[in-house]
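Structure for the following, please:
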Amino acid sequence: MKNLRFTMMTFALIFMVMTACSKQQDNAASTSQKDVNGVVQDSSGKTVLYWYDPMTPGQKFDKPGKSPFMDMQLEPKYAETNDANASNNSADNGVIISSQSVQNLGIRLEKAGNRSFGEALSAIGRIEPDERRFYAVQTRIPGFVERLFVRAVGDPVVKGQKVAEIYAPELLAAQQEYLALLTLNDIDNDGSLKQAARNRLRLLEMSESEVVGITKTGKASIRFGVYAPASGVLAELGVREGGQLMAGSSLMQITDLSQVWLIAEVPEKDAARLKLGLAAEVR
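I've put the predicted structure just below:
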């Protein structure tokens, strides 16, 4: 009888212990299965944003279990507590990328704005003088170059600058004729001959200041000056000091570089992309 009573008491004690353990497991299960924003959490203490299958990470689930795509358990996706974008631990706030991934992928952030983008067109080019701004310096009479004031290609010149002095026997004879008429007032009462001789000097490219000079001094000038028709640089020198010039021959050539041409070698396949007024950047 005593053995029977002892056995019954033992079974009752075991039943009470099992009941207590079952209650503790239920409490632990209920604690571990609590929801945050409708997503079942685990026992790690971290906030689970969603559950996902690593093989198909685009599909999200709100509770753990077996993946419907692969024969594997779903994995929890935790919130990055050190990410400023995860302040409310919600996946609906945007894409969350860890700082390590940002560094590994070389991601750069920039404020959104309007930009012009598209495939750039690059071409090799060169700067050339404007062919409409070349000036040839010539003489209308033959002569000899006695002085040059510009001596090398690339020398700068200014409009009206004397660039050379020429000795021309034909012009010297015309000066002497003009000076002789200035003393013959009885023959040329109306001054028409004097004016004709003066105009001849001007046609032979003697400057007005030089004509006024010989008129005042009464002496012919052995040399006459040649002046630059425009500002620029010396592009070509056709003769040196002491050289002979024929009538109409080129003494030098001056290029005005105040406006130049940019010659770009654009491939034929890109020619259709060019339009009048298209802006270009020169480097």
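
Every contact and neighbour count from this point should use C-alpha atoms.
Noted.

wait, what's in contact with the nearest residue to residue 72 once chain neighbours are set aside?
Counting by C-alpha to C-alpha, 6 or more residues apart in numbering, residue 72 lies nearest to residue 66, which is 5.7 Å off, once chain neighbours are set aside. Residue 66 makes contacts with 72-74, as judged by C-alpha atoms under 8 Å, 6 or more residues apart in numbering.

how close does residue 66 sit to residue 73?
The spacing between residue 66 and residue 73, counted by C-alpha to C-alpha, to the nearest Å, is 4 Å.

cool, residue 88 as well?
Separation of residue 88 from residue 73 (C-alpha to C-alpha): 27 Å.

Between the two, tell me which one has more neighbours.
residue 73 (15 against 11; other C-alpha atoms under 10 Å).

Relative to residue 123, which of the contacts of residue 66 is nearest.
residue 74 (56.0 Å; C-alpha to C-alpha).

let's see this one next to it:
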Amino acid sequence: MNNKLTSLTFLLLPLLVALSVMMAVIVPGWSAESEHKGKPLFYRNPMNPAITSPVPAKDDMGMDYIPVYPDNDNSTGPAGTVKIDPVLIQKMGVRTGMAMERTMSRLITTPARVAFNEEGLAMVHSKFNGWAEQVMVNKTGEQVTKGQTLLTIYSPELVSTQEEYLLALANARVLAKSSMKEIREDARRLVRATRKRLAYFDIPEKVIRRLEKSGEVKRDLPIDSPFTGTIIDIGVEAGHFITPKQRLYRIADLSTVWVYAEVYEPDLPWIHKGDMAMIKVASQPGKKFSGTIDYIYPYEEGKTRTVKVRLIFNNRDGRLKPGMFADIAIHADRRDKVLAVPSEAIVRSGAREQVFVVTGPGIFEPREVVTGVEADGYTEIIRGLKQHARVVTSAQFLIDSESKLNEATAKMLEAGDPNKKSANKQVNDMSGMNMKNQEDSMQGMDMGKQKNDMPGMDMGPAK
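Modelled structure (predicted):
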């Protein structure tokens, strides 16, 4: 038995030495008694800093309490101020940001759908009967420009109208030499009337001028595009008989598009016409498009309990396609010159919100703040900070832990008697225990009976 104990001792001794070295390196204050001179303020539980003792003690695991000495490094700041060595700051990865004035708004996110700008839609009809002779644009999706010829039409009615106009011109030239003013005026009125008739049939101005210059009647007359856009529907083929009620083309100007969003009732009071919005579509990953609210519809959809909002977006590069689904973020309740900090700088603890302000090299002061709206990774600061204040944006939770410990220490020092705040009082105070009764209660225990329960073990006196 003694040989076994000796072997076990030799095995455990190196482990205990190695553990002591590790604790001296890892646990703050492990060698505090050798590094500090003077009397400790109190002793702190190594596993739970909230538990303290006015005298040296051990926790339930047999670990010594850590002595806490007066530290003047934080005396220049309020309770909770933390001072960290610059080398340690770099190892912790501490980063900072600055409180700056910026434009902030309430962020409302909702699904959306891209649609045609209805103000940029045009239907092409013929204002006279005739036959489609040549169809120049015969594919949907084709891009056309303003004034581009779409098709030519043969119409007997237009042929006779051209002849009437040429006769009116010839008559006006002859009667221009008449001595009677009324005759000259009647001839000019007839020219203007026949010319207007051609214009009312939407005959292009260039065709009318060519007719005046050449004096030859054109059998087939063109129909041109009213503006630049994209052909989204075609209703004519070569040889078709055309009437004014037949739609020949549908053209859309896609340089701008509308986006419809569904806004829920609680968000409705925040949005206004002119508010800015950003959308993302699946076909353009990482790309955002900006637009503005153009119209808020005056009724609510009964099934979805939402109100439709129409927004207008610039689409000159053609990346937004009508029919696409999108995710939209509306920046409502816009506010200019709002003091804000990066959102990651805010440390939330229950109902309390605070930031750590850099007041000097390696000095971090906790400061409680009142926050407002949050958007684009920034949070509005209503009260608690001034402009250009530098705040911690990373590793602030490590700093927060040390700050709370320093704050608790300061409160104990202010109280002047750490015994009153000791959570370890019950461990050290044993005056109320009657040890005599405990001895009496153990006299009736027969340890000899325990041998049967532990076979192989010799409970006799050790040699």
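
And the TM-score between them?
The TM-score (TM-score structural alignment, normalised by the length of structure 1) is 0.63; 229 aligned residues with a C-alpha RMSD of 4.2 Å.

returning to that earlier point: would you format the contacts of residue 66 of structure 1 as TSV with distance to residue 198 of structure 1 included?
Shown next, in TSV, are the contacts of residue 66 of structure 1 (distance: C-alpha to C-alpha, whole Å):
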residue	distance to residue 198 of structure 1
72	114
73	114
74	111
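
Nearest to residue 125 of structure 1 among those?
Looking across the contacts of residue 66 of structure 1 and measuring by C-alpha to C-alpha, the closest to residue 125 of structure 1 is residue 74, at 61.8 Å.

in structure 1, which spans are helices?
Ranges of helices in structure 1, per DSSP state H, are 2-32, 99-105, 169-183, 192-203, 208-217.

Show me which positions of the longest one end up buried.
For helix 2-32 of structure 1, a neighbour-count test (16 or more other C-alpha atoms under 10 Å) marks nothing as buried.

Could you tell me how far it lies from the centre of the chain?
84 Å (C-alpha atoms, centre = their mean, to the nearest Å).

now swap in the second one and tell me
Offset of helix 99-105 of structure 1 from its chain centre (C-alpha atoms, centre = their mean): 32 Å.

do the third one as well
Centroid displacement of helix 169-183 of structure 1 relative to its chain, using C-alpha atoms, centre = their mean, is 62 Å.

can you pull the contacts of the counterpart of residue 240 of structure 1 in structure 2?
In structure 2, the residue paired with residue 240 of structure 1 is residue 237, using TM-score structural alignment. The contact partners of residue 237 of structure 2, by C-alpha under 8 Å, 6+ apart, come to 132, 135, 138.

I'd like those written out as JSON lines, with distance to residue 22 of structure 2 and neighbour count added.
As requested, those are arranged in JSON lines below (distance: C-alpha to C-alpha, whole Å; neighbours: other C-alpha atoms under 10 Å):
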{"residue": "132", "distance to residue 22 of structure 2": "95", "neighbour count": "21"}
{"residue": "135", "distance to residue 22 of structure 2": "89", "neighbour count": "17"}
{"residue": "138", "distance to residue 22 of structure 2": "83", "neighbour count": "18"}
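
how close does residue 241 of structure 2 sit to residue 247 of structure 2?
12 Å.

try residue 7 of structure 2
For residue 7 of structure 2 relative to residue 247 of structure 2 (C-alpha to C-alpha), the value is 104 Å.

same check, this time on residue 170 of structure 2
From residue 170 of structure 2 to residue 247 of structure 2 the distance is 37 Å (C-alpha to C-alpha).

Please apply the same query to residue 71 of structure 2.
Counting by C-alpha to C-alpha, the gap from residue 71 of structure 2 to residue 247 of structure 2 is 88 Å.

These two: who's more crowded?
residue 247 (16 against 8).

quick one: what's aligned to the more buried one in structure 1?
Per TM-score structural alignment, residue 247 of structure 2 is aligned with residue 250.

Equivalent analysis for residue 224 of structure 2, please.
Match for residue 224 of structure 2 (TM-score structural alignment): residue 227.

surely that match meets residue 164?
Yes. Under the criterion of C-alpha atoms under 8 Å, residue 227 of structure 1 makes contact with residue 164 at 7.2 Å.

for stretch 246-256 of structure 2, which positions count as buried?
For stretch 246-256 of structure 2, using 16+ other C-alpha under 10 Å, the buried residues are 247-256.

Specify which member of those is nearest to residue 26 of structure 2.
Relative to residue 26 of structure 2, the closest of those is residue 256; by C-alpha to C-alpha it sits at 63.4 Å.

buried stuff in stretch 205-216 of structure 2?
211, 215.

what's the distance between residue 97 of structure 2 and residue 90 of structure 2?
16 Å.

The two: which is more packed in?
Between residue 97 of structure 2 and residue 90, residue 97 has the larger neighbour count (other C-alpha under 10 Å), namely 18 against 10.

The more buried one -> structure 1?
Alignment note: residue 97 of structure 2 maps to residue 111 in structure 1; criterion TM-score structural alignment.

Any figure for the gap between that match and residue 55 of structure 1?
In terms of C-alpha to C-alpha, residue 111 of structure 1 sits 34 Å off from residue 55 of structure 1.
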